[in-house]
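Q: Need the 3D shape of this:
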Amino acid sequence: MGESKDLQPKVEKSFEIIGKKWTGLIIYVLMSGPKRFSELSESMPSLSRRILTERIKELEEQGIVVRNVIPDRPIRSEYSLTQKGTELGKILGPISQWAKSWVKD
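A: Below is the predicted model:
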């Protein structure tokens, strides 16, 4: 593909990030705005809460998702995409369009 060898590790790392099961879907769901953990969980019923917690922590570590604590009573948290996450989410739009056309239920 003519890419420099310096870029290959970065591309490989990006595929590691979005290639983990559920990660792309979590980012896709967060593209519509901040969500509480329960909202994320309800929007992906096949995803266990344990795996959702793991993936969110991984995305936080990568700087893709941020946890915002809302100091109301009761205290609650929302998850949203960082600028880095929003930029990544933009490339998932075309993938969802491809899926709509080509992936069978």
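Q: CA atoms for contacts and neighbours, from now on please.
A: Fine.
Q: Distance-wise, check the residue lying closest to Glu78 once chain neighbours are set aside relative to Val103.
A: Leaving aside its sequence neighbours, Glu78 sits nearest to Arg36 (C-alpha to C-alpha, 6 or more residues apart in numbering; 4.3 Å). Arg36 sits 29 Å away from Val103, taking C-alpha to C-alpha, to the nearest Å as the criterion.
Q: just Ile51 next, same as before
A: Counting by C-alpha to C-alpha - Ile51 and Val103 are separated by 24 Å.
Q: Of Arg36 and Val103, which one has the most company?
A: A count of neighbours by other C-alpha atoms under 10 Å puts Arg36 above the other of Arg36 and Val103, at 15 against 9.
Q: now that one: how far from Ser48?
A: Applying C-alpha to C-alpha to Arg36 and Ser48 gives a distance of 15 Å.
Q: next up, for comparison:
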Amino acid sequence: MAEKKIHKSESKCTIQQILDVIGGKWSMSIIYALVPGKLRFKELERLIPGISTRMLVKELKNMEANKILTRTVFATVPPTVEYALTEKGVKLRPILDEMAKWGEEYVA
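A: This is a model prediction of the structure:
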């Protein structure tokens, strides 16, 4: 009987791909802050203690590129920018809720 060989895939596993999309240090905090609805940049910055402006910009750009959130710019002076979760981003809520439950049980 010939043995079947297991071939390692050259591509990343699904979990690693997910972490590439939402695995930034601040990503989950940003998603959680946007669950109730749209927020302006400064509102987001105030809701996430410890995040620098530069890091928030970087994370928001990454999440927009991965279609987790949308960025809407209004033609005002100074420009107003609002962020909101996409349908793809909203579907992360149950995962966040489960992570919060796990954290309460094992981390807190």
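Q: Centroid-nearest residue for the first structure?
A: The first structure has Ile27 as the residue nearest its centroid, 2.4 Å off, counting by C-alpha atoms, centre = their mean.
Q: Helix or strand for the residue mapped onto it from the second structure, just tell me which one.
A: Aligned by TM-score structural alignment, Ile27 of the first structure pairs with Ile31 of the second structure. Secondary structure from DSSP states H and E places Ile31 of the second structure in helix 27-34.
Q: Just give me the mean distance for that helix relative to the first structure.
A: Comparison of helix 27-34 of the second structure with the first structure after fitting gives an average deviation of 0.8 Å (mean C-alpha distance after the TM-score superposition for the first structure).
Q: Can you list the buried residues in that helix?
A: Of all the residues in helix 27-34 of the second structure, those buried under the rule 16 or more other C-alpha atoms under 10 Å are 27, 29-34.
Q: Where do the helices of the second structure begin and end?
A: 14-22, 27-34, 41-47, 53-65, 87-90, 93-106 (DSSP state H).
Q: can you put those in JSON lines and add distance to Ala75 of the second structure?
A: Formatted as JSON lines, those follow (distance: least, C-alpha to C-alpha, whole Å):
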{"stretch": "helix 14-22", "distance to Ala75 of the second structure": "30"}
{"stretch": "helix 27-34", "distance to Ala75 of the second structure": "22"}
{"stretch": "helix 41-47", "distance to Ala75 of the second structure": "15"}
{"stretch": "helix 53-65", "distance to Ala75 of the second structure": "19"}
{"stretch": "helix 87-90", "distance to Ala75 of the second structure": "25"}
{"stretch": "helix 93-106", "distance to Ala75 of the second structure": "31"}
